[in-house]
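1. here's my sequence, what's the structure:
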Amino acid sequence: MLIAYNEERQLFLPYQYTREDLQRYRRFMKFYCPQCQHPVHLKIGQYNIPHFAHQSKNNCAQLFAEGESQLHLQGKLQLFEWLKKIGHTVMLEPYLKELSQRPDLLVTSDRRQVAIEFQCSTITHEKWLSRTLGYKKNAIQVLWLFQTSLKNSSLQGIQKLNISPILQKVIAYTAQDQPYLITYDAKTARFIYWTNLLPVYGHTFIGKVQEMTTNMQHFPFYEPVVITIEEFRLYWQLYKRYCRQFAYQRLLHNHKGVQDAFLRSCYELGFTLTAMPDYVGIPVKASEAIPMFSLEWQTILHYFCQGIQQLPHELNKSEIRFFLSEQNMDITDQAVKAIQNYGAIFAKNYQNHYIPDICGHVYAHLFAIATIY
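-> Model (predicted):
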């Protein structure tokens, strides 16, 4: 922990003093945990950030974790100083008794409170949900800010991203309904934006990575702008590459033969895995609700449509739900929307006999049009 009370009940922040001063204070001053009131020990290392630790284990340690990494301590201090510098009222490690929780930072503005959780270590879904709901029940907005992973700490530009399930839970949306994620790199004191996120499959996304120094950042955080059609063409190239890789891998590692719904559909429709039609494998909004690669479910959808003599854009909600049920997929509103979104794109191509600039049309549906179908 970065704070403690001294014998006079005054808040003591070690980072504000030199190591020589801290060594002198440690000899004659006693410190106490702000949460449990038990004595704590001031730790002053040669390289580590000065901090406090309980002198003996007690129940407090379950609420106020011991053994924080130096990166976590460093990041909290950087964010604390940054928020103060830009004029915000912010508390470091405040104990919220009514929640029995201690956010890393608590920002108060116009009677509105925002708890900032800077997360460096792994956290379970259960713990994340419990803490998030705790803040929500007490009308406190929570902002989860994860330490930037090593893989994505130095690369910028449009690229493939691996976003873990827990990080996917904190994806935010702009006013134009574009998904993005902000992480923080305490090593470089920079915010890393993963913007205009396009789901590929599972944990894989395509996104544009940009960095911003604390000197340039605002709070609440700046929202990213929509990518251009030229930038989306790079997305399109990457996405189509993954489509080809998916088809090749399915053919190479197929063990089900004709029982494989995707390969069976390709055979019945006369699709060639090495040259799939442009109108399958299309990224659409809400596609993350369908646990299949777009090339797979859209091909199977066309085979399903052939069986009932319909086209994808002609399907009603009842027929869409029946399709999802046949494929043992969860019948959710988002999954239905994904298929409707695909139908809307397919209809345009069908009416124009598969217009050559399908990339531009997909861009319009994904980025330029905010309507959710």
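2. C-alpha only now, for contacts and for neighbours.
-> OK.
3. could you pull out the strands in the stretch 151-300 of the chain for me?
-> Counting by DSSP state E, counting those that start in this stretch, the stretch 151-300 of the chain forms strands over residues 157-162, 172-173, 179-185, 190-201, 204-213, given from the N-terminal end onward.
4. looks to me like residue 134 is in a helix.
-> Yes - checked against DSSP: H, G, I helix; E, B strand; the rest coil, residue 134 lies within a helix.
5. surely it touches residue 98?
-> No - at 9.4 Å, residue 134 does not count as touching residue 98 under the criterion of Cα atoms under 8 Å.
6. tell me which of those two has more neighbours.
-> residue 134 (17 against 8; other Cα atoms under 10 Å).
7. let's see this one next, to set against the first:
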Amino acid sequence: MLTALNKEGELFTLSGDMRNRVPQLRKHERFFCPVCKEPLILKAGHVRIPHFSHRHHSQCIETASEPESPRHLQGKLDLFEWCRSNQLAVSLEHYLSDIRQRPDLLVEKAGRQFAVEFQCTPISVQSVERRSLQYLSSGIIPIWIVGGQPFHKRRANDMFEMTEYLWSQTMRNNGQTMLAGYEPESGRGFLLTNITPYTSRKVFARLHQWPISKIKYPFPSFPARTNFPYKNWPDEKMNWIQQKVRYGNLMRDSFLRAVYMEGSNPFLLSPLIGLPVKYMESFISHPAEWQFFIWSDCLKKLGTGKNISLKYVNYKLRERISNGDIICRTLPLHDENQWEKSVRDYFRLLEELFYFQRAGKDLYRMIQVIPWPSHVEEAKLWDIDIHDTLINNSG
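-> Presented below is the predicted three-dimensional model:
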């Protein structure tokens, strides 16, 4: 903790010049927890920056988060000073009694409040979701900043790996998915933008970094989804299918089971199944999985000239989600039921490829039968042809 109450009941923050007065403060001042009012210990050493700590056996809810790492203490202090340099009204470790939360920073700008959480160690996705929803229920916008670089592993120039923990802290801004990070050791801020999944862990994204002193609050804006590598998608989809077939279990894998029960082959799926679409990060399941279930549950028996509503498609997908056949991703800072937007964009692509025609606000008419390849070479050629069309249309 970097904040405490003094004996007069005033809030005291260990920032700036105050940190140089620690020896004198330890001798002549007493400090108390702003939450439970218990006496605190003012600690200072050669490794960790000066901070307050509860005594052993404290029952305060704040002790659940102690001890804080040197990175966390330094990082939130840096972010506090950064907000002040941006002329923002900011409080460090302000306790929100209504929701029993104490964000690292509480920032006010243009009449809106932001709870900034600087998270240095992984916590459960459920914890991120719970805390985020508590802030949102109070009209406070949560912003999560990863301690360090905002990805699990870098695989190539624009290819990264992300865990579900990192996914849960992403936000939507200017039509794209992004994740922020800060590295106190170097004083650099990071922003991963245009995050688009190849698989549940592998993503295409752009990494930006600057000294924190060069960043304006909250984050710079970038064009949404620029230069997505459609040309790589067929190979990435084929790699995913190969891994699925090699390691999948028919007893537990409803997708593989459904494909084989249809008398089909995972390597001979229609080229219209597994298309990359907007908002597909809403699913942990690969697009090939949920788009196959759309075909089997909704489109397989639909004849040319017949209509289908997105409301019906979403209803059937919701059944699959409830049964565990399709897995949605926990994204508390994104729109609710965002996966429905992904379904809408899928039908927009089918319309763009001249297989469906818009027949109403949420109504589509099939104008061409969905093709299925008869052999692997034909499947590859169709995949390449369709994705070449997507590349040309996106340009």
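8. could the strands of the stretch 151-300 of structure 1 go into a markdown table alongside mean neighbour count and distance to residue 246 of structure 1?
-> Listed next are those as a markdown table, based on neighbours: other Cα atoms under 10 Å; distance: least, Cα to Cα, whole Å:
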| stretch | mean neighbour count | distance to residue 246 of structure 1 |
| --- | --- | --- |
| strand 157-162 | 18 | 15 |
| strand 172-173 | 15 | 28 |
| strand 179-185 | 22 | 24 |
| strand 190-201 | 23 | 10 |
| strand 204-213 | 19 | 13 |
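9. any idea how far the longest helix seen in structure 2 is from the chain center?
-> Scanning structure 2 for the helix with the most residues, using DSSP state H, yields helix 376-394. Relative to its parent chain, helix 376-394 of structure 2 has a centroid offset of 29 Å by Cα atoms, centre = their mean, to the nearest Å.
10. please apply the same query to stretch 195-202 of structure 1.
-> 10 Å.
11. do stretch 352-369 of structure 1 as well
-> Centre-to-centre, stretch 352-369 of structure 1 and its host chain are 27 Å apart (Cα atoms, centre = their mean).
12. residues touching that stretch, excluding its own?
-> Among residues not part of stretch 352-369 of structure 1, those counted as contacts by Cα atoms under 8 Å, 6 or more residues apart in numbering are 178, 226-227, 229, 232-233, 236, 278-279, 282-285, 345, 348-349.
13. of these, which belong to helices?
-> 229, 232, 233, 236, 345, 348, 349.
14. show me where structure 2 has its helices.
-> 22-28, 70-85, 125-137, 164-167, 233-247, 254-261, 287-294, 310-323, 339-352, 376-394.
15. nearest to residue 312 of structure 1, out of the strands of the stretch 151-300 of structure 1?
-> Between residue 312 of structure 1 and these, the tightest spacing by Cα to Cα is seen for strand 190-201, at 20.8 Å.
16. need the contact partners of the closest one.
-> Residues from elsewhere that reach strand 190-201 of structure 1 (Cα under 8 Å, 6+ apart): 148, 153, 178-185, 205-214, 217, 224, 226-227, 239, 283, 287-288, 291-294.
17. stretch 76-91 of structure 2 now?
-> The contact list for stretch 76-91 of structure 2 (Cα under 8 Å, 6+ apart) reads 15, 92, 104-109, 118, 184, 212-213, 216-217.
18. pick out the most distant pair among the residues you listed.
-> 109 and 184 (24.1 Å).
19. more neighbours, these two?
-> Regarding residue 109 of structure 2 and residue 184, a neighbour count based on other Cα under 10 Å identifies residue 184 as having more, with 21 against 13.
20. that one and residue 69 touch, don't they?
-> No - between residue 184 of structure 2 and residue 69 there is no contact, the gap being 11.7 Å when judged by Cα under 8 Å.
21. distance of the closest residue in space to residue 6 of structure 1 that isn't next to it in sequence relative to residue 38 of structure 1?
-> The spatial neighbour of residue 6 of structure 1 that comes closest, neighbours along the chain excluded (Cα to Cα, 6 or more residues apart in numbering), is residue 31 at 4.6 Å. Relative to residue 38 of structure 1, residue 31 of structure 1 is positioned 8 Å away (Cα to Cα, to the nearest Å).
22. so those two - more neighbours on which side?
-> For residue 31 of structure 1 versus residue 38, the count of surrounding residues by other Cα under 10 Å is larger for residue 31: 25 against 14.
23. got a list of what the more buried one touches?
-> Going by Cα under 8 Å, 6+ apart, residue 31 of structure 1 touches 4, 5, 6, 7, 39, 40, 41, 42.
24. ok, the first one - how many residues close by?
-> Looking back up the chat, that one is residue 4 of structure 1. One way to gauge burial is a neighbour count; for residue 4 of structure 1, by other Cα under 10 Å, it gives 27.
25. how many neighbours does residue 311 of structure 1 have?
-> Taking other Cα under 10 Å as the neighbour definition, residue 311 of structure 1 ends up with a count of 17.
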